[in-house]
Every structure is written in C-alpha cells, then in structure tokens.
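Undergrad: Test case, fold it:
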Amino acid sequence: MLPKTRGTIALISVHGDPAIDIGKEEAGGQNVYVREVGEALARQGWQVDMFTRRSDAQQAKIVQHTPNCRTIRLTAGPKEFVPRQELFEYLPEFVEAFFRFQHQTRTIYPLIHTNYWLSSWVGMEIKKRQLVKQIHTYHSLGAVKYKSINTIPLIASTRLAVEKECLETADMIVATSPQEKQHMRSLVSEQGNITIIPCGTDINCFGSVSLAEGRAKLGIDSQSKVILYVGRFDHRKGIETLVRAVGRHEVKEHQNLKLVIVGGSTPGQSDGIERERIEGIIKELGLEEITIFAGRVEHTDLCNYYAAADVCVVPSHYEPFGLVAIEAMASGTPVIASDVGGLKFTVLDEVTGLLAPAQDEAAFARAIDIILSDPQWRNQLSQNARQRVESKFSWDGVARQLDHLYLSQLARLHQEFLTPAV
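TA: Modelled structure (predicted):
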C-alpha cells in the first residue's frame, strides 16, 4: 500500500530521457538517476512526472512506468536526436510545451527538480512565470569538464553563465558528493544553497547473481580473469587509458585474460567514432582475441556482467559521482577508478577497490595487476564494496533524503504564499 499522497513533482531532464534504453547515444548515468529517483519517489507517495525532450517521431508521448510515475516527452525542435551541445536554442520551445501540458492537464507543479545545466535554464524560466521551488542536480559541471578537454565548445560561455546563475538562484542544489560541492564553491560561486545527497543503485538487482552464475549466463570460462568496462563511448570516459593499461606487460602476462567492454554505439555519431578509435588501439596492441565488445545491454541484464567480472574499471577523466562504480560495488565487484571528482567519495581506496590518477595507464595497469594477482584480497574488497553500497547508496535511501528535502521546500513555499510581500 502506498503512503498518503505527498503531492505532485516534476523531474526535468531535457536531454536525458528516463524511458530510453541505456547505452544509446548520450544515454547514461543521468537517465538512470532520473528514472530510479522518480520510481523511488513514487514509492514514497509522490505523483512523479518526468519531463524530457522527444527525440524520435515514433516515440510514445507518455510512458507509464508505475501507477504514480511516468515520462512525458515534450516536442521542442525537430523530433529527432540532437546532440546536447546543440539543444540550447530549443529550450524556449520546451518551456512553452511544459506550460501547455500544465494547462491542458490542469496540473500545477509547485516543486521542480531539474537535471543538468540545460534543464536548469528551463527551471529558472519556469520560476519567472510561476510560484515554484527549484531543486537542481548538475550531473556535470562545465567549469570542471572544460579543464579536461582541449577543444572548448562554442556553448561553453553560455553554459558557465547558466550554471552560475542556477547555483545562486535555485532554492537548493543537490551535490552528489563532497567533492562536487567543493568544486561548486571553488569554481562556480560561493553563493547559493547546497546539500549533499548521493546517487543510488538497485541493491536487489545488482548483487543478485554470483560470479559463477554470471559467467555461465555469458558463456565466460570459470578460469578467466575478467576486466570490465561499462559506459558510453566517449573520449572523456577514458576507455583508451583502460585499453592501454591492459596492453602493458604486467596485465597481459595474466593467463585467460578477458577485457569486456559494455556500451552501445551509433555509426557516424560521436560515440560510434570513438568506438572505431578504441578498436584501432586494441588492434594496435594486439588485444583483439581477448576483447569482447558486448554492445548495448539492457540495464536489468548488467548484473550478469558485473557479477562475472574480477574487477570493474572506471577510468573517466572526471565524474561528479559515477553510477557504474556503485553498480559494480553492489554486485560485489571491486572497482579501480580515476582519482577524480565523486569517484573519490564512492570508491574507498584499498577498502572497496583502488584509485589511480586519471589518464595514467601505468597506474591503472599496476592496480589491475594487484587485484588479479591476489584473489583473497580481491574477495575482501568484494565484501567491503557490497557493505558500503547497502549502507549508503540504495535508491530508496536516496529517495527518503529527497523526500525530506522536498517537504521542507514545500513548507517554505506555503509560508511564502501566506506571507504578504512588503
């Protein structure tokens, strides 16, 4: 039985469609976050409408996930995929479509939780025309991202300005780690309200499969030593660092080695181009026979891949949190991650896995070698990883923290409505 209805909330994720298959072009952790948070909040008693942009004319306008949680696709610009760096010009249309939906359904959202900087702009525009509380989660900070890339996009100055305005004007910013909060303060603005609520994972799905069961389902030999990567084909995800680490002698000398790369790609799109580049490096290093490109995997099937792995590697140049890390840890799989951003919060060095400097293939090779060479220690890391996720990173636990935040903001909204302006 659902608890008493708390109210209606809008989760806004312009480019991260909660109903889309994970692994498609630009579909990753943010999509998972919004959908899982939405469904968990519905279990708390909220009516949750998740707004995203329609990117295909064949897509359903509304996808009902649970009785109290649905995805609503608004038309803004062409009904086709548009890279997120080109979406800003369509945001005014998104705002108007949002208001039309409210009018047509006679629904008012007193609280909106926006995700990523594009959605924050939408949220700030809604606040100009409607009495509403805005909560925001960045998922990625431009001020951090632009430090790690050589070519700065034309949209950069707009993004940086929007992120600063959002931090200073939103009713509350949700940082997913202490490191992300620190970056907001040092790189964006000293003004604004910030609270820390981590991302979560499905602890009933991840961790439900044993190593032997996972390998049997995937057809991987029980004697194999499996190194796993899960994520998009994106230069910033650091797949090249992982591949070159596996190509070093201290890793290649391990018997029955397997490198499994999970993630979809679209020919001609940026992720397809990155996959072709990675395939070229794998050929250059002579790793074709030990490398498996698993392609796009249904989110519910990922548990088999995590379970089958000896270690999961998250070599990102930067991550504000890193959902893959906690999915792997929930599965009892030790994680080797870049010593950056929220990964320093998620992964406890030498407790649930190992941290290595980003883009340092030699350091990643040493870390992989250490874990593969010591099965007993690997098992201890595995137990520690599962325990950490159970205690800190379940979706229902995240939803309970958001529930408390939302209720406090609605109480403030009620008080503001009753208090006459001076």
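Undergrad: From now on I want contacts and neighbour counts done on CA atoms only, so please keep to that.
TA: Fine.
Undergrad: Would you map the helices across the stretch 1-150 of the chain?
TA: 29-44, 91-105, 116-129, 142-145 (DSSP state H, counting those that start in this stretch).
Undergrad: With mean neighbour count and distance to Val226 added, can I get these in a markdown table?
TA: Formatted as a markdown table, these follow (neighbours: other Cα atoms under 10 Å; distance: least, Cα to Cα, whole Å):
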| stretch | mean neighbour count | distance to Val226 |
| --- | --- | --- |
| helix 29-44 | 23 | 23 |
| helix 91-105 | 15 | 43 |
| helix 116-129 | 20 | 34 |
| helix 142-145 | 18 | 30 |
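Undergrad: For Ile370, find the nearest of these.
TA: Across the helices of the stretch 1-150 of the chain, Ile370 has its closest neighbour in helix 29-44 (28.3 Å, Cα to Cα).
Undergrad: sorry, back to before: for Asp56, find the nearest of the helices of the stretch 1-150 of the chain.
TA: Asp56 lies closest, by Cα to Cα, to one member of these: helix 91-105, at 15.2 Å.
Undergrad: so what does the closest one touch, helix or strand wise?
TA: strand 69-74, helix 116-129 (3 or more Cα pairs under 8 Å, 6 or more residues apart in numbering; DSSP states H and E).
Undergrad: quick one: that helix to strand 69-74, angle?
TA: In terms of direction (axes from the mean of the first three to the mean of the last three Cα atoms, to 10 degrees), helix 91-105 departs from strand 69-74 by 120 degrees.
Undergrad: Show residues contacting helix 91-105.
TA: Residues external to helix 91-105 that are found in contact with it (Cα atoms under 8 Å, 6 or more residues apart in numbering): 53, 74-77, 107-108, 118, 121-122, 125-126.
Undergrad: cutoff 7 Å now
TA: 74-76, 108, 122, 126 (Cα atoms under 7 Å, 6 or more residues apart in numbering).
Undergrad: can you put the residues you listed in JSON lines and add distance to Thr137?
TA: Below are these laid out as JSON lines (distance: Cα to Cα, whole Å):
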{"residue": "Leu74", "distance to Thr137": "21"}
{"residue": "Thr75", "distance to Thr137": "23"}
{"residue": "Ala76", "distance to Thr137": "22"}
{"residue": "Ile108", "distance to Thr137": "21"}
{"residue": "Val122", "distance to Thr137": "13"}
{"residue": "Ile126", "distance to Thr137": "16"}
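Undergrad: can you pull out the helices in the stretch 301-422 of the chain?
TA: With helices called from DSSP H, counting those that start in this stretch, the stretch 301-422 of the chain shows them at 302-308, 323-330, 343-346, 361-373, 375-392, 395-418.
Undergrad: Quick check: which of the ones you listed has the most neighbours on average?
TA: Mean neighbours per residue, mean count of other Cα atoms under 10 Å, is largest over the helices of the stretch 301-422 of the chain for helix 323-330, with a mean of 28.
Undergrad: this one next, for a side-by-side:
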Amino acid sequence: MRIGFVSPHSDPLAEPGEPDSGGQCVYEERLSASLAEVGADEVRTYTRRWGGKEAHRGIAEGAEVLRLDTGSEGFLRKEDMAPELPGFIEEMWRRDGDWLGKTDLFHGHYWDGGAAALMASLRTGRPLVFTAHSLGREKRDRVPEDGTLNYALRIGNEHRIMGAADAIIALTEVEKGILERRYGVDPGKVAVVPGGVDTAIYRPTADPAEIRTRHGLAEDERLVFTTGRLDPRKGYDLFLQAIPEAARRLKAEGVHARFLLPGGGPELNALERQVRDRMEALIAEHDLQDRVVLFPHLNFDELVAHYTAADLYVLPSPYEPFGLVAVEAMACATPVLATQHGGPPEIVTPGTDGDLVDPTDPEGFARALAELLRDRRQLARMGENAQRKAREVFDWRAVAGKIREVYALVLENAPG
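TA: Alright, predicted model coming up:
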C-alpha cells in the first residue's frame, strides 16, 4: 500500500524546540514508521521546507519525508499557511509526480494538511483520510480570536475537508462526539484510534538520582515535570498559579516539591518570549525561585531521563485534543495529572494512574497536586499502572494496525 501523508506545517522530523514541533510531529513520524513496519507499506510525508533543512530524509525503511519549497521562505505559522497550499500541491507533483500517481490514498493531518490532501485526492481520484489533531471550534471556545488565529478560515475548511473525507480518524471518543455534534459529521465514517508511544524507547531509563542531583533535590523531595513548546495554550501560567497553594498544603505535612517547566531555547520568537516573560513574572510574584526551575530544551535521552526521574508529570493545558506527552510519561512509569478537557480522560484513570483536574481552577489544581504528591508509595503504584497501560493500549504497533484496518476498509469501498 502506498500512503501519502500531507502535513504542510508539521514536519515529522522537526527538532525539539522548533516552532510548531510537538505531539503532532511525533505522531506522524511514529505512525509512518510503524505502518511501514506492520504492513510493509510505503509512506511518504509531504511537508513545507524552511530553515535550510534537507529536501529529503528517511524516517525508517519504507517511510520518508519530502520537504517542499513553496512561494515564501522562513518559518510560517500554521494560521498563515492557507496562501501557500496551491503552490505546495504543485510542488508535490513537480517533485514526486510519478510516485503520487500510484498512491493508494492520501492522509491529511491538521486542517492545512487536510486541505492539501483534499486537493491531491481530487486530482487523482484516490480516497481521502483525515486526522484533525485539533478542532477549530473547540480551540476557539478556550482561546478566543485575537486577530491572528484565523478561526473563520480554519473552521470553514475543516467543514469542507470532513464533508469530502472517506474516513476520519479521531483520537478519542470525545473528539468523535464533537465531530458529530459541532461539525455534522456522520459518525459512521469516524474511527476512534488513539495516538501511540514507542514503548521500546519510552521506558524507565538512566539513573533518576543524576537528574535529581542536577536540579538540587533533597532525597525525599518530590520532582514534578512538564514539557512542551512555549505557547500560551499550554497552560504554564495556570500551573504556576496553582503551585503556591499546593506547596503550602504540602509544607503543612512536611513534604517539599520542585517543579520543572520548559524555559525555551537560546533564541525565542516574539510569542515564546511573551510566554517566558509571563512565567518569570509569576515566579517572581509568588516568590517561587526556590521551587520552580525553567529548564532549556532537552534532547531525547534527557527527556526520557526526566520522565523517568519525575514523581509526577503534569499536563496543564486548558484543552488538550489528545495528550501524547501524557502517554510518553506513563510509558516511563510516571503517573500523570492532566486536564479534564479533551482527550486526557481517555488516557488517565483517576486514582489508578494519575488524576484529572480543571487547570483553570487554581484551588482545585493545587488540591489535586498536593493530594498526589503527599504519598510516594501511591505515586509508585500509579506509575506501575501507567506503564502497564501504555504497553497494552498505546504501543505504536497496535495503533498502526488499527489505522491500517481503516485504510483497508476505505480502499475496499472506493469506487472503481
């Protein structure tokens, strides 16, 4: 089977810390590699080239990335990608027309990838599969339009893509319900398949004591970790507002904790600098200098080492469509405190492998933090449960097998 992934803004091989790197990039990289492994498929991902990157790179045997030059240079926000899409499609065919002519189906990721994949589907008559990763109507409810987010354009295109798609892959049952309720999608063409994690590489590793020593933790001090790009939608300000009350509650019981949050790289863009400035202001306002560490970008080995060393991973986004980082942490035997809005309720089972909270409620957030952190034996038990669930439910081979079943059904029902 030949599968064309289309994802203009999201490069599967983006380096951690790059703009618009994150869970969607990881999803595309691991899914394409796992499809090639599970079904001996050929998967090519088409993304936009910028920053002097290589035009062609392999992901794994049978999976590769083609980076395409479009009408502009430099990084472009996904919100500004629409004018690039016609040129993007033309460059796909100029670069790889022979292979595209024999493609079995196109799988578009996010709305910009969905729009470009729809153009490719119309050009070839091949089926279209779509994964939204995030939905404009839901995001607009939680992050209002500020004149730069272009929700009207995004949502209009989401409706067009979903209407034309032969199948839609939702990451959660919650997302499937939103597609039916808010986009009018026939639930019969929606398959729910969660994101995955490579449990062979996301696993307890290295020496947790080294990480703890690096950050100056005492032997009995709790380590709380979160990671991700500097983006106002990630909820780091909400996390910082909950820490003072959580620390007060813990101190009353003789428990201390250190909180590790991302601080970005040496060069921040304007939006990242705004987020960093807000975080630093909250740290100063609440006198958290001795409790909060803003760490620089981590390479992969350091990321896994931090997952392993942490007593608790926190996902504080006001809304998270899925929450791949939560699954990564769980695979490293670390329990998770996550937002109750979006996909995390289908990942985290409260009281078993973590807890769920409304991060916009600072008191409730603080209470949940303190409750989890006060008992290290409970955290260890939850961590064991979390790792077991990651292996049994979220391993990428299982995820790829389910998505391949969706592809097979789409091809079976394709006209001609």
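Undergrad: returning to what we had before: out of the helices of the stretch 1-150 of structure 1, which is closest to Gly353 of structure 1?
TA: Nearest to Gly353 of structure 1, of all the helices of the stretch 1-150 of structure 1, is helix 29-44, at 20.5 Å by Cα to Cα.
Undergrad: how about Gly97 of structure 2, what's its match in structure 1?
TA: Aligned by TM-score structural alignment, Gly97 of structure 2 pairs with His103 of structure 1.
Undergrad: Of the helices and strands packed on helix 91-105 of structure 1, which is nearest Leu242 of structure 1?
TA: Distance to Leu242 of structure 1, taken as Cα to Cα, is lowest for helix 116-129 among those, at 27.2 Å.
Undergrad: and for that closest one, what are the contacting residues?
TA: 12-14, 88, 91, 95, 114, 134, 136-140, 159, 162-163, 166.
Undergrad: Mean distance of it to its aligned residues in structure 2, please.
TA: Its aligned residues in structure 2 lie a mean 1.0 Å from helix 116-129 of structure 1 after superposition (mean Cα distance after the TM-score superposition for structure 1).
Undergrad: quick one: which of the helices of the stretch 1-150 of structure 1 is nearest Pro83 of structure 1?
TA: Here helix 116-129 is closest among these (Cα to Cα), at 12.0 Å.
Undergrad: What range does that closest one cover in structure 2?
TA: Against structure 2, helix 116-129 of structure 1 falls on residues 110-123 (TM-score structural alignment).
Undergrad: Helix or strand: which one has the counterpart of Leu230 of structure 2 in structure 1?
TA: Taking TM-score structural alignment, Leu230 of structure 2 has Phe233 as its aligned residue in structure 1. Using DSSP states H and E, Phe233 of structure 1 falls within no helix or strand.
Undergrad: how close does Phe233 of structure 1 get to His254 of structure 1?
TA: 26 Å (Cα to Cα, to the nearest Å).
Undergrad: of the two, who's got more company?
TA: Shown here are Phe233 of structure 1 and His254; by other Cα atoms under 10 Å, Phe233 has more neighbours (28 against 14).
Undergrad: Just list the residues touching Ile155 of structure 1, thanks.
TA: When contacts are counted by Cα under 7 Å, 6+ apart, Ile155 of structure 1 touches Gln85.
Undergrad: switch the cut-off to 10 Å
TA: 85-88 (Cα atoms under 10 Å, 6 or more residues apart in numbering).
Undergrad: If we only consider those, which is nearest to Ser316 of structure 1?
TA: Gln85 (19.8 Å).
Undergrad: What distance do you get for the closest one to Gly264 of structure 1?
TA: For Gln85 of structure 1, the distance to Gly264 of structure 1 equals 20 Å [Cα to Cα].
Undergrad: For those two, work out which one has more neighbours and name it.
TA: Each of Gln85 of structure 1 and Gly264 has its neighbours counted (other Cα under 10 Å); Gly264 has more, 23 against 14.
Undergrad: want to throw the contacts of Ile155 of structure 1 into TSV with distance to Ile203 of structure 1?
TA: What follows is these, written out as TSV (distance: Cα to Cα, whole Å):
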residue	distance to Ile203 of structure 1
Gln85	33
Glu86	36
Leu87	34
Phe88	36
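Undergrad: ok, Gly383 of structure 2 touching Gly351?
TA: No - the pair Gly383 of structure 2 / Gly351 is not scored as a contact, 11.1 Å apart, by Cα atoms under 10 Å.
Undergrad: Overlap in contacts, the two.
TA: Listed as contacting both Gly383 of structure 2 and Gly351 by Cα under 10 Å, 6+ apart are Pro335.
Undergrad: one step back: from the contacts of helix 91-105 of structure 1, which is closest to Gln179 of structure 1?
TA: Nearest to Gln179 of structure 1 among the contacts of helix 91-105 of structure 1 is Val122, at 25.9 Å by Cα to Cα.
Undergrad: roughly how far apart are the closest one and Arg43 of structure 1?
TA: Taking Cα to Cα as the measure, Val122 of structure 1 falls 27 Å from Arg43 of structure 1.
Undergrad: How about Leu287 of structure 1?
TA: Computed as Cα to Cα, the Leu287 of structure 1 to Arg43 of structure 1 distance reads 46 Å.
Undergrad: Also Glu168 of structure 1?
TA: Glu168 of structure 1 is 31 Å from Arg43 of structure 1, by Cα to Cα.
Undergrad: swap in Ser120 of structure 1?
TA: Distance of Ser120 of structure 1 to Arg43 of structure 1, given as Cα to Cα: 25 Å.
Undergrad: For the nearest residue to Ser265 of structure 1 once chain neighbours are set aside, list the residues it contacts.
TA: Nearest residue to Ser265 of structure 1, sequence neighbours excluded (Cα to Cα, 6 or more residues apart in numbering): Gly272, at 4.7 Å. Gly272 of structure 1 sits next to 25, 232-234, 264-266, 278 when contact means Cα under 10 Å, 6+ apart.
Undergrad: Map Ala309 of structure 2 onto structure 1.
TA: Using TM-score structural alignment, Ala309 of structure 2 sits opposite Ala308 in structure 1.
Undergrad: Test my guess that that match contacts Ser208.
TA: No - using Cα under 10 Å, Ala308 of structure 1 is not in contact with Ser208, being 11.9 Å away.
Undergrad: Report the buried residues of stretch 216-226 of structure 2.
TA: Across stretch 216-226 of structure 2, burial judged by 16 or more other Cα atoms under 10 Å covers 217, 221-226.
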